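Chemist: need a structure here:
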Amino acid sequence: MFQVPKVSGILNPGGVSGILNPGGHSQNRIKGTVVLMRKNVLDFNSVADFTKGNVGGVIGTGLNVIGSTVDGLTAFLGRSVSLQLISATKSDESGKGKVGKDTFIEGIITLLPTLGAGESAFYVHFEWDESMGIPGAFYVKNFMQVEFFLKSLTLEDVPNHGTIRFVCNSWIYNTNLYKKSLRIFFANHTYVPSETPKPLVHNREEELKNLRGDGTGERKEHERIYDYDVYNDLGNPDLNENFARPILGGSSTHPYPRRGRTGRYPTRKDSNCEKPGEVYVPRDENFGHLKSSDFLAYGIKSLSQYVLPAFESVFSLNLTPNEFDSFQDVRDLCEGGIKLPTEIISSIAPLPVIKELFRTDGEQVLKFPTPHIIKVNKSAWMTDEEFAREMIAGVNPNVIRGLKEFPPKSNLDPATYGDQNSKITAEALDLEGSTVDEALANNRLFVLDYHDIFMPFIRGINQTYAKAYATRTILFLKENGTLKPVAIELSLPHPAGDQSGAVSQVILPAKEGVESTIWLLAKAYVVVNDSCYHQLMSHWLNTHAVMEPFIIATHRHLSALHPIYKLLTPHYRDTMNINALARQSLINADGIIEKSFLPSKYSVEMSSAVYKNWVFTDQALPAELIKRGVAVKDSSAPHGLRLLIEDYPYAVDGLEIWAVIKSWVQDYVSLYYAKDDDVKSDPELQHWWKEAVEKGHADLKDKPWWPKLQTLEELVEICTIIIWTGSALHAAVNFGQYPYGGFILNRPTSSRRLLPEKGTPEYEEMVNSHQKAYLRTITSKFQTMIDLSVIEILSRHASDEVYLGQRENPHWTSDSKALQAFQKFGKKLKDIEEKLARKNKDEKLRNRFGPVELPYTLLHPTSEEGLTFRGIPNSISI
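Modeler: This next block holds a predicted model:
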């Protein structure tokens, strides 16, 4: 039965608005409003084509080019876009919903206060009477050669019902391109499959079938087909063997989450690899909003295509020194800028991304924004307290773990790698009067351990330009609640071979002399490990990559009418598109990450090694904190957990956000599933989860920890993990990148030499100048400019960002109870934001602002546009 809320006052005796036609006959016309949006003009290739008179440019820029005037836009559309309503309550002879007559978009509505930037609204009138029942869907046909973005259709004064809204948000191409079926959209009602109005059952099933495709052929721009493939497009063996990269996914050697299938042609030298180039994503995953997310994402493209080659020219022609000579030189990137030749500035300054992200002036100076880490204090980053604090309040706060045995042991196979256990001794540690056993018993010892992750790759890495160690850092929890590092272990593979174990040296804290410089360098090697793990594992793998299979499975198996589709899809916005851009410019062979991060060609391969131990259920924040040994279950504590580092900003704030997300999911899901059997008997839901696990994460499908999705509790946990991952977790590891890493001294991304040995010129340099020794060791000037250019983009919020607790369209569902639950969710988030702001003013909580006086705000839900160091977007949109 078609169950939607009735609206009073739907018949208007005065005939002001609604179903009365110009001739005065009632009950045979329904008035509607269609909202379209012109295509984004920030695709600079399309704009360039148009300015040259290229027809492709006209198609590419769409309605933005066509409609220079209101009359021109209306005249152009004319009878070029038609719509047909489909009944949800009356069937034809075949059992399908009755279809009304074609009707065409009419005159433009010049005044509609709800219109956003770039949007245009049009009248439409449908011939429809009570014998057709109540509309529940509509077909749209575009007879133009130009695509447009269909935002919504609103029907007013529908007989016996009232207002019906259709939230569309989809690109509509020429109707001849849709060979199998017409483009269809459903009203914003919500149904589990068994409650779907019978006239719409076929349409619901047919639309999902179309979205799945047949798994063959090369995907075309206009298509909306979701399918899976392995990561076989990161390398380009046709160039030369240095550009070949292993295929990630489909093997036990290199397991990986699946990405969206493109079906491109293979390379000549390896038929299993796809040729690199423009990457298809289902058309509706392409940014459909007007400005900022497109701008930021295409900023990455412009960096790769224009800015980085310009930087390379600067350094290859020796137009600026290739090394920083002092810490002030690094600060000058934001305080004074870099003077570049006129021809270099002129080649990149016209790009919108340069004007928006960097600052250039008439003196040909390229200037970066001042990173938050040095806004208050320029040298506090060097302190041991700040070094440790950033492990729990920085951009990578979810790796540190409680130490349960001493010395730390390795999990690497001794048959392959020999003895890799730590060589740190208890006697070496300054534990402020405690013994190691006492500190362990009192949960006061912690470790940041990158040894096992990096050691299998160190030999290969050190054969490139880079020189690095696998590191372990032991930390002690002081009485004042802060952490202090007490030892750093730097390890290299044994010269005699991997089976001979590790060669390790232990560096202890020092405050003066050459030992203090050695300690400073040891901390740099740790941060280099941390920076690379953060970018490739905490950020790329654990948010971007693992989310894509869930996005694909959702569109393949959950109808737009499904309650879980409506719950999850806001948290997928733009993710497939930004992932595709990453494969083109960031994580590809010789891409931006390989150019500037330590593992270079091993970068994404390392993330595959980490994925072997990824566990979906451990992505739940409470489970993750317990697994890392930084929290224990305690029913008397907030959220049922007692943190072993009481002042742990990421964990404290994260638990607040996790709890309110889970509460919202519980409230919402319970509206549609009363008992476990309801979950088991939902075919769309079961197919969705089965495929997400068995195809999307196929390399881990046999792991016993996957939820079976047989209970309401499992459904709530699954949805909460997905929403947490796409929103708060990504925010925590993304939007602090420039605030902390924009000052490269604080977060170097590579190291270029090992600790100098006594008797060498490098050692003498270290004795004479700790600054030069540090600068010659860490990220080079050229790499620094690459790093800063990229992370400045990645750390920005768009003007059209949609944050947690918000929806792009307030009419995303017609279910009033769901809307009330969502409003409750938003109110809780606002209260949490106020609570977290108060915590940041508590001077006793030293880890919340640290020596650099930078309050922890990354998990504050809202933000303004720009580089704000706060805000939780709904999705991974950059």
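Chemist: going forward, measure contacts between C-alpha atoms and count neighbours the same way
Modeler: Fine.
Chemist: now do the same end-to-end measure for stretch 120-139.
Modeler: Length of stretch 120-139, first residue to last, Cα to Cα, to the nearest Å: 20 Å.
Chemist: Double-check that Ile458 belongs to a helix.
Modeler: Yes - secondary structure assignment (DSSP: H, G, I helix; E, B strand; the rest coil) places Ile458 inside a helix.
Chemist: doesn't Leu490 make contact with it?
Modeler: No - if you go by Cα atoms under 8 Å, Ile458 and Leu490 don't touch, sitting 11.5 Å apart.
Chemist: Look at the two and report which has more neighbours.
Modeler: More crowded of Ile458 and Leu490, by other Cα atoms under 10 Å: Leu490, with 25 against 22.
Chemist: mind listing the helices in the stretch 751-878 of the chain by residue range?
Modeler: With DSSP state H, counting those that start in this stretch, the ranges of helices along the stretch 751-878 of the chain come out as 761-768, 770-777, 781-794, 816-839.
Chemist: which helices and strands sit right next to the first one?
Modeler: Okay, so that is helix 761-768. Using 3 or more Cα pairs under 8 Å, 6 or more residues apart in numbering; DSSP states H and E as the contact test, the elements touching helix 761-768 are helix 513-533, helix 770-777.
Chemist: and these as CSV, adding distance to Leu477?
Modeler: CSV is the format used below for the helices and strands packed on helix 761-768 (distance: least, Cα to Cα, whole Å):
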stretch, distance to Leu477
helix 513-533, 18
helix 770-777, 28
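Chemist: The spatially closest residue to Leu440 that is not a sequence neighbour sits in which helix or strand?
Modeler: For Leu440, ignoring the flanking residues on the chain, the nearest one in space by Cα to Cα, 6 or more residues apart in numbering is Lys404 at 6.5 Å. Lys404 belongs to no helix or strand when elements are defined using DSSP states H and E.
Chemist: how many neighbours does Lys404 have?
Modeler: The burial metric for Lys404, expressed as a neighbour count using other Cα under 10 Å, is 16.
Chemist: Out of the helices and strands packed on helix 761-768, which is closest to Val486?
Modeler: Within these, the stretch nearest Val486 is helix 513-533; the backing value is 10.6 Å (Cα to Cα).
Chemist: List the contacts of that closest one.
Modeler: Here helix 513-533 makes contact (Cα atoms under 8 Å, 6 or more residues apart in numbering) with 382, 387, 396, 450, 454, 468-473, 488, 490, 507-510, 597-599, 747-751, 755, 766-767, 770, 774, 777-778.
Chemist: want to put them side by side, so please do this one too:
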Amino acid sequence: MSNKYNWSTNVSPLIGIPMFDNSQSIIDVPAELHPRDEYTDKLNALIQKVNDNMSAYYLSQIKIITEEDHRDINKLCEILSEKYRALFSGDKEVSLKYTDESFFEIASKLDSRLEASDPDLSLYDSQYKIIEKPLSAEFIHDNEFFAYWRLAGSNPGVIKQVNFLPKNFPLTDADYKKVMGPSDSLQSALESNRVYMLDYADLDGAVAEEGFAKPEGGSSGNEIIGYSYKAMALFATHNVTGKFMPVAIQCGQAAEDSNPMFLAIDDDDHRWGWERAKMVVQGADKTHHQLSSHLGLTHLLAEVFAVATIRNFSEAHPLYKLLISHFEGTIRINHNAIVALLGPGQFVDNLMAAELSKLAEKTIEYREKFNFYDNFFPTTLLNRGVTDTKGLPSYPYRDDGLRIWHDINSWVQRYIKIFYKNDAAIKSDRELVNWVNDIIDNGKVDGFIQITTVSQLVDVLTMIIFTCSAQHAAVNFTQRSYMMYTPQMVGTLKFEKPKSLLNNTKAHWLAMLPGSIRALTRIGIYTLLGELHNGYLGEYTYANGKEIFPKGENLEVDAELELFRESLKLTTSFINKRNSDGSRLVPYDTLIPANIPASINI
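Modeler: Predicted coordinates for the structure are as follows:
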């Protein structure tokens, strides 16, 4: 076991979560834990793109540009560049609080110079100059797209099939028929596995149902009151068309607590109540995505296996070679960006409504309660009841994810059999035993147990590789397309939930959206998160560019790796066919193998 790398459970604000101990460094993690050099080049290019977009926005919106305006815009770009490089390079000497205050003050000054815009979507649309508007902007107020979001969007692992409605969601058959038509019934849909729900009850403690005030930014002293709720939503597959559609939304857990049942009815009386209810669901989904699906259950989970691997395996060990490229840049991004983004006034604090300490506590809770074996990809699909292709014919995340899982599993199985001929070989491998014990003793992964068989080892390694590659890709690289465009999703609602079915207006819906500065900063961070691709699944190289499995070094490994890459090509063909056959509302390119980085590095 290496004494060079140690654990820490004192990384603020994630106290108690096992992470790499980087307390001795004032700047960055050790150089050997950095991603390849081209990563920085890609990052710098994206930062420049963000700055060019922001500059073009202000120049297009200020009627008469002065020299002072030019200086302010250049200073704004300089501050933003400094902040992003600090986040991703780990320069702890840069004060994020100072850069944020300076950014807000200058941005507010420039905002006061903007021409008045129509109080509608043009406020947000005008911010896309160099950067193109994301996919979701094409489907504003589109119910079918709102439903498809659950199957191929930014948080596709939450929807669950139900055969009965929970008591606190009193949807009637008559209301169901108002949306789905008289030829269907709620009972028939339930019995044929066509009813699915979102339920954000587990956000308890991490929402702001009564509103929570946070500083707007800068030194103005102004505060913004934000709201978020533990929403519930019901969807169903149409019995004739097979389309997956939204049916009803309840904005909180208790129907009697000013939470009427909003239906997907598009008429003048109900349209804006429904749109407001959809935004409540989006706020809950965004909070769950960031705290659980993304940060807690990919980044922080992968950290455990990355630390255990560099602590316990020699570089010549076959499991080190199999795993190490799947951890490229992971420890660095976790310590430099993730921890900083959870700081006061940073990304999570600004974009989520609840108190920051509560958001951090919920992230810790999600990570600690995550059971390793219960969340193998095929198992979690079964547990959520989403394997029935008649009840849910098209589910891109499920369909493509299963292909990737089986590709990885087959490759790992063939690779492991080269080095472990029987179960006894598992027990006699001292480095492997140490690795397992380190995870059990120090990693705090719920349900992780001793590995005693070859088949168990294969499943464990498959889960690790899938999490670091496909699962992270599914929740990270969809952020740009689905979460960037402010009118489609916000985590902090500026106006409270709708409390009655009638008398809701477009003005009420617009009042839920954040101001222009926060919308503009979202474009920046989601461009970086959604466009920085580094490496790909099936590539096995060290961060220095050298091949992990040089051809000719081990002919058996060469043959099995080639089979893996061929299977990924077949999966690519499968996905491309599904994307073009009309079964998907829009193409789902996220899990095309070439689009899946091998590791979590952004």
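Chemist: before we move on, back to that, deepest-packed of the helices and strands packed on helix 761-768 of the first structure, please.
Modeler: Among these, helix 513-533 has the highest mean neighbour count (mean count of other Cα atoms under 10 Å), at a mean of 23.
Chemist: ok, then the element right after that helix?
Modeler: Scanning forward in sequence from helix 513-533 of the first structure, with DSSP H and E defining helices and strands, the next element found is helix 546-557.
Chemist: Off-centre distance for the next helix or strand after that following helix?
Modeler: Taking DSSP H and E as the definition, the helix or strand that follows helix 546-557 of the first structure towards the C-terminus is helix 563-568. Counting by Cα atoms, centre = their mean, to the nearest Å, helix 563-568 of the first structure is centred 19 Å from the centre of its parent chain.
Chemist: Look up the average distance of helix 563-568 of the first structure to its aligned counterpart in the second structure.
Modeler: The superposed helix 563-568 of the first structure is, by mean Cα distance after the TM-score superposition for the first structure, a mean 0.6 Å from where its aligned residues fall in the second structure.
Chemist: So which elements touch that helix?
Modeler: Using 3+ Cα pairs under 8 Å, 6+ apart as the contact criterion, the secondary-structure elements in contact with helix 563-568 of the first structure are helix 712-724.
Chemist: Gly252 of the second structure belongs to a strand?
Modeler: No - following the definition three-state DSSP, Gly252 of the second structure is coil and is not counted among the residues of a strand.
Chemist: Aligned counterpart of it in the first structure, please.
Modeler: Matched across to the first structure, Gly252 of the second structure falls on Ser491, judged by TM-score structural alignment.
Chemist: ok now do the closest residue to its match other than its chain neighbours, which residues does it touch?
Modeler: The shortest distance from Ser491 of the first structure to any residue other than its chain neighbours is 4.2 Å, reached at Ser504 (Cα to Cα, 6+ apart). Contacts were defined as Cα under 8 Å, 6+ apart; by that measure Ser504 of the first structure touches Lys423, Glu489, Leu490, Ser491, Leu492.
Chemist: How much space separates the aligned partner of Pro396 of the second structure in the first structure from Ser663 of the first structure?
Modeler: Pro396 of the second structure maps onto Pro649 of the first structure when the alignment is built from TM-score structural alignment. When distances are taken as Cα to Cα, Pro649 of the first structure and Ser663 of the first structure turn out to be 21 Å apart.
Chemist: Compare these two (neighbour count), which wins?
Modeler: Counting neighbours by other Cα under 10 Å for Pro649 of the first structure and for Ser663 shows that Pro649 has the greater number, 29 against 17.
Chemist: What is the burial count for the closest residue to the more buried one other than its chain neighbours?
Modeler: Spatially, and ignoring its direct neighbours in sequence, Pro649 of the first structure is nearest to Ala393 (5.5 Å; Cα to Cα, 6+ apart). Neighbours of Ala393 of the first structure under the rule other Cα under 10 Å: 27.
Chemist: Which residues are in contact with Ala393 of the first structure?
Modeler: Applying Cα under 8 Å, 6+ apart, we find Ala393 of the first structure in contact with Tyr648, Pro649, Tyr650, Asn847, Arg848, Tyr856.
Chemist: Let me see the ranges of the strands in the second structure.
Modeler: 7-8, 19-20, 160-161, 195-199, 212-215, 223-226, 232-237, 244-250, 262-263 (DSSP state E).
Chemist: will you turn those strands into TSV that also has mean neighbour count?
Modeler: As requested, those are arranged in TSV below (neighbours: other Cα atoms under 10 Å):
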stretch	mean neighbour count
strand 7-8	17
strand 19-20	26
strand 160-161	21
strand 195-199	23
strand 212-215	17
strand 223-226	19
strand 232-237	24
strand 244-250	26
strand 262-263	26
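Chemist: Is it possible to get TSV of these that adds distance to Glu566 of the second structure?
Modeler: Listed next are the strands of the second structure as TSV, based on distance: least, Cα to Cα, whole Å:
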stretch	distance to Glu566 of the second structure
strand 7-8	38
strand 19-20	35
strand 160-161	33
strand 195-199	36
strand 212-215	52
strand 223-226	50
strand 232-237	35
strand 244-250	33
strand 262-263	47
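Chemist: which one of those lies closest to Thr298 of the second structure?
Modeler: With Cα to Cα, the closest approach to Thr298 of the second structure among the strands of the second structure belongs to strand 19-20: 13.2 Å.
Chemist: Arg165 of the first structure contacts Lys151, doesn't it?
Modeler: No - counting by Cα under 8 Å, no contact exists between Arg165 of the first structure and Lys151, whose distance comes to 11.0 Å.
Chemist: Of all the helices of the stretch 751-878 of the first structure, which one is nearest Val716 of the first structure?
Modeler: Taking Cα to Cα as the criterion, helix 816-839 is the member of the helices of the stretch 751-878 of the first structure that comes nearest to Val716 of the first structure, at 14.8 Å.
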